[in-house]
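Undergrad: The following comprises the amino acid sequence and a computationally predicted model.
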Amino acid sequence: MKVVFAGTPEFAAVALRALHEAGFEIPLVLTQPDRPAGRGMQLQASAVKQYAVAHGMPVAQPLSLRTDSKDPQRAEEARAAHALLESIEYDVMVVAAYGLILPRSTLDIRPCINIHGSLLPRWRGAAPIHRAIESGDVETGVTIMEMEEGLDTGPMLLIERLPIEDGDTTGSLHDKLAELGGRMIVAALRKMGAGELPATPQPEQGVTYAAKISKEEAKLDFALPAEVLARKIRAFNPFPGANGVVEGVAVKIWQAQAVAGSGAPGEVLQADAQGIVVACGDGALRLNELQKPGGKRLAATEFLKSFPLAGLRFA
């Protein structure tokens, strides 16, 4: 079976590695164009491109796959990408966190299947891992699905569940789901090759949408219950990083837990060698790891040495 692979970040690179190590022939890899990154804002290849280049796989990086784009450059690159896809022999396109919309013209060339990091139909959309943690879900998983023009609406081919542990962050859960997705896509393609991969329509009940994460969401509202804020902190670790503003400084909070306590929302109830506790709308948060702008992540007791919080209040 020959597989065209389309993906961009590390989640997708794990799946590409799994397919490559399983012996699938990969005649083409599609990934997004290099982007400026890091303090120097130098062009950085995606994780998928880095793996593909290191293993001698052909790579294409179109700005778009929509041949009807009103942007002439994007439309031209899309036409070139379609011509390339139509010129090579492959059996299926595997898509994982590609970041570009696949129009009908692309989906019609060959079958396209997607690796999605949720238990569909829950958390269709861009940020299923973040939203599952933020909402307090007790489990998540990976769904291998046929692709349609709708947003993650296609029939399901394989689904596997994974518990969300109390200490899971988006970073830790991402890594677990990436490895699971890699194993599952190999199994799915082997079943497909043997004609043993039936498709099941998604249930009409239980549809939710995982909206893209914005930096504006990262500011914590201490009027909310402590349990809600603790989940948000885990969900926004490592990106975009939850923060609370104190004395005009946006302090990032990387680890926290809900504890007993009461006071005006945002009031620092404790800031000493025993830790930092901040009152919330219901209960309190013990802040375990914090970071000042331009500084390092620090344990609470170390953070207090350069930023005393006693008597202050988070806005």
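TA: Everything's here; your move. Numbering: from 1, shown residues only.
Undergrad: make it CA atoms for all contacts and neighbour counts henceforth
TA: Will do.
Undergrad: which residues does the nearest residue to residue 152 once chain neighbours are set aside contact?
TA: Distances taken as Cα to Cα, 6 or more residues apart in numbering put residue 124 closest to residue 152, at 5.5 Å, once the chain neighbours are dropped. Applying Cα atoms under 8 Å, 6 or more residues apart in numbering, we find residue 124 in contact with 118, 151, 152, 153, 207, 208, 209, 210.
Undergrad: next one: residue 275
TA: Residues near residue 275 by Cα under 8 Å, 6+ apart: 286, 287, 288, 300, 301.
Undergrad: Tell me the one of these nearest residue 167?
TA: residue 288 (12.7 Å; Cα to Cα).
Undergrad: isn't there a strand covering the closest one?
TA: Yes: counting by DSSP: H, G, I helix; E, B strand; the rest coil, residue 288 is part of a strand.
Undergrad: Next, work out how far apart it and residue 117 are.
TA: Using Cα to Cα, to the nearest Å, residue 288 is found at 28 Å from residue 117.
Undergrad: the more surrounded of those two?
TA: Between residue 288 and residue 117, counted using other Cα atoms under 10 Å, residue 117 has the larger neighbour count: 29 against 18.
Undergrad: nearest residue to that one other than its sequence neighbours?
TA: residue 142 (4.6 Å).
Undergrad: Buried residues in the host helix or strand of that neighbour, which are they?
TA: Secondary structure assigned from DSSP states H and E places residue 142 in strand 139-146. Residues 140, 141, 142, 143, 144, 145, 146 are the ones in strand 139-146 that count as buried (16 or more other Cα atoms under 10 Å).
Undergrad: Test my guess that the last one contacts residue 154.
TA: Pointing back at residue 146 there. Yes: if you go by Cα atoms under 8 Å, residue 146 and residue 154 touch, sitting 5.1 Å apart.
Undergrad: that older thread, between the contacts of residue 124, which is nearest residue 81?
TA: Nearest to residue 81 out of those is residue 151 (Cα to Cα; 21.8 Å).
Undergrad: Which residues are in contact with that closest one?
TA: With contact taken as Cα under 8 Å, 6+ apart, residue 151 is in contact with 124, 125.
Undergrad: before we go on, here's another structure to hold up against the first:
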Amino acid sequence: MSQSLRVAFAGTPDFAAASLAALLESRHEVVSVHTQPDRGAGRGRKLTPSPVKALALEHELPVHQPTTLKDAAARQALVDCNADVLVVVAYGLILPQAVLDIPRLGCLNVHASLLPRWRGAAPIQRAIEAGDTRSGVTIMQMDAGLDTGDMLLVRDTPITATTTSGELHDRLAALGGKSIVEALDALSDTGLAATPQPAEGVTYATKLSKAEAELDFTRPAAELAARVRAFNPWPVTWTRLADDTLRLWLAELDTESDTAAAPGTLLESAPDALRIACGPDGTQVLRITRAQLPGGKPLAVRDLLNARGERFAPGQLLGQETTS
């Protein structure tokens, strides 16, 4: 007979809320929710609950928001809820060994990569930036290391030449919710075999920074196209267009280019794309298909050229401010 587990949940952003929603629809009982303290949002910096907290309150679940789990008082809520397992998804706080030892079945993590590739903070974006053709989620038995625990279940999904981080995020969030329920079902019925992560193939997904978002057109076109997709929807790649910042939302490699120009040169624009010379010798071409001027919305380049075509005269060099 199928058994129901008592589940404590720890998570904060939208990605985590997808797993909590899946658990609430499962046969298992969510008995407690931990999430980050409310943060200021918007122009007024009004304190706003995390997506996980908002969902938990909708379902009248007890919510705990400690700033740390390093002291015994903060851990007491986990002890008191008597959970069989703690599910952790993008929580944002370090779990000390004393927390990992509380649930009788330990702590399970939903990680957005095919471990051991892309341990760390930004696995979705770094996978796209690196040109990976597959991503996925790994359900992991947590230990004290950084995403080093044994793997319990792995589910994968393709990354195509047009996949953005926003698209992959949403797909993996849904896959993560489905996978954690599958893992808990198996854990409560027949158990799950734990597979140690291989020593080979370990990479680390460092946190994104705005400083990385400015494009260097001396880099290969394929690398730049991947970065544009990886940094969509945040922090969004950009370059200088005369005295303005041009934000670049979608791009692809132009495989039929036979031009040579200084890297960053805006070539004659196609009806639906800005063609930019790039690579060390300027012989490669990056096609920008969605972009944004200051004060405007992101637009398909066809619409941008129709509205502001005078700003995109061929021959100008992107990435440099004009001098008076």
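TA: Nice, I can see it. Keep in mind it's a predicted model, so treat the numbers as computed, not measured.
Undergrad: Would you report the TM-score computed for these chains?
TA: The pair, once superposed, lands on a TM-score of 0.93 when counted by TM-score structural alignment, normalised by the length of the first structure; 304 aligned residues with a Cα RMSD of 1.4 Å.
Undergrad: Now check the residue nearest to residue 152 of the first structure against the second structure: what is it aligned to?
TA: With TM-score structural alignment defining the correspondence, residue 124 of the first structure maps onto residue 119 in the second structure.
Undergrad: Same check on residue 190 of the first structure?
TA: So residue 190 of the first structure corresponds to residue 185, using TM-score structural alignment.
Undergrad: Is that match in a helix, a strand, or coil?
TA: Under three-state DSSP, residue 185 of the second structure falls in the helix class.
Undergrad: so how many other residues sit close to residue 58 of the second structure?
TA: Using other Cα under 10 Å, residue 58 of the second structure has 9 neighbouring residues.
Undergrad: Report the spatially closest residue to residue 159 of the first structure, excluding sequence-adjacent ones.
TA: Excluding its sequence neighbours, the residue lying closest to residue 159 of the first structure (Cα to Cα, 6+ apart) is residue 143, at 4.4 Å.
Undergrad: any idea how far the one you found lies from residue 188 of the first structure?
TA: Between residue 143 of the first structure and residue 188 of the first structure the computed distance is 11 Å (Cα to Cα).
Undergrad: can you list residues touching both of these two?
TA: Listed as contacting both residue 143 of the first structure and residue 188 by Cα under 8 Å, 6+ apart are 157, 158.
Undergrad: residue contacts, the residue nearest the centre of the second structure?
TA: Most central residue of the second structure, judged by C-alpha distance to the mean C-alpha position with Cα atoms, centre = their mean, is residue 124 at 4.2 Å. Counting by Cα under 8 Å, 6+ apart, residue 124 of the second structure touches 112, 113, 135, 165, 168, 169, 230.
Undergrad: go with 7 Å
TA: For residue 124 of the second structure, the contact set (Cα atoms under 7 Å, 6 or more residues apart in numbering) comprises 112, 113, 165, 168, 169.
Undergrad: what about the strands in the stretch 1-150 of the first structure?
TA: Along the stretch 1-150 of the first structure, counting by DSSP state E, counting those that start in this stretch, strands occupy 2-7, 25-30, 35-37, 42-44, 59-60, 92-96, 112-116, 124-125, 139-146.
Undergrad: let me fix that: the stretch 151-300 of the first structure
TA: For the stretch 151-300 of the first structure, the strands defined by DSSP E, counting those that start in this stretch cover 156-163, 209-210, 243-246, 249-259, 268-272, 275-279, 284-291, 298-299.
Undergrad: ok, and for the longest one, which residues are buried?
TA: The reference is to strand 249-259 of the first structure. 250, 251, 252, 253, 254, 255, 256, 257, 258, 259.
Undergrad: which outside residues touch it?
TA: Contacts to strand 249-259 of the first structure, defined as Cα under 7 Å, 6+ apart, come from residues 226-227, 230, 233-234, 237, 241-245, 283-293.
Undergrad: can we see that at 6 Å?
TA: With Cα atoms under 6 Å, 6 or more residues apart in numbering as the test, strand 249-259 of the first structure has contacts from 226-227, 230, 242-245, 284-292.
Undergrad: cool, and the second one?
TA: Surrounding strand 209-210 of the first structure, the residues in contact under the criterion Cα under 6 Å, 6+ apart are 123, 124, 125, 126, 127, 128, 131.
Undergrad: who wins for most neighbours among these?
TA: Of these, residue 128 is surrounded by the most neighbours, 27 neighbours in total, counting by other Cα under 10 Å.
Undergrad: count of neighbours near the nearest residue to that one once chain neighbours are set aside?
TA: Closest residue to residue 128 of the first structure apart from its sequence neighbours, by Cα to Cα, 6+ apart: residue 210 at 5.2 Å. Residues near residue 210 of the first structure, counting by other Cα under 10 Å, number 17.
Undergrad: which residue lines up with residue 210 of the first structure in the second structure?
TA: In the second structure, residue 210 of the first structure lands on residue 205 (TM-score structural alignment).
Undergrad: corresponding residue for residue 168 of the first structure in the second structure?
TA: Looks like residue 168 of the first structure aligns to residue 163 there (TM-score structural alignment).
Undergrad: To what extent is the residue lying closest to its match once chain neighbours are set aside buried, counted in neighbours?
TA: The shortest distance from residue 163 of the second structure to any non-neighbouring residue, by Cα to Cα, 6+ apart, is to residue 229 (6.7 Å). Using other Cα under 10 Å, residue 229 of the second structure has 27 neighbouring residues.
Undergrad: What lines up with residue 229 of the second structure in the first structure?
TA: For residue 229 of the second structure, the residue aligned by TM-score structural alignment is residue 234.
Undergrad: follow-up on the earlier one: reformat the contacts of residue 275 of the first structure as CSV; add distance to residue 76 of the first structure.
TA: Compiled in CSV, the contacts of residue 275 of the first structure are given as follows (distance: Cα to Cα, whole Å):
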residue, distance to residue 76 of the first structure
286, 54
287, 51
288, 51
300, 53
301, 57
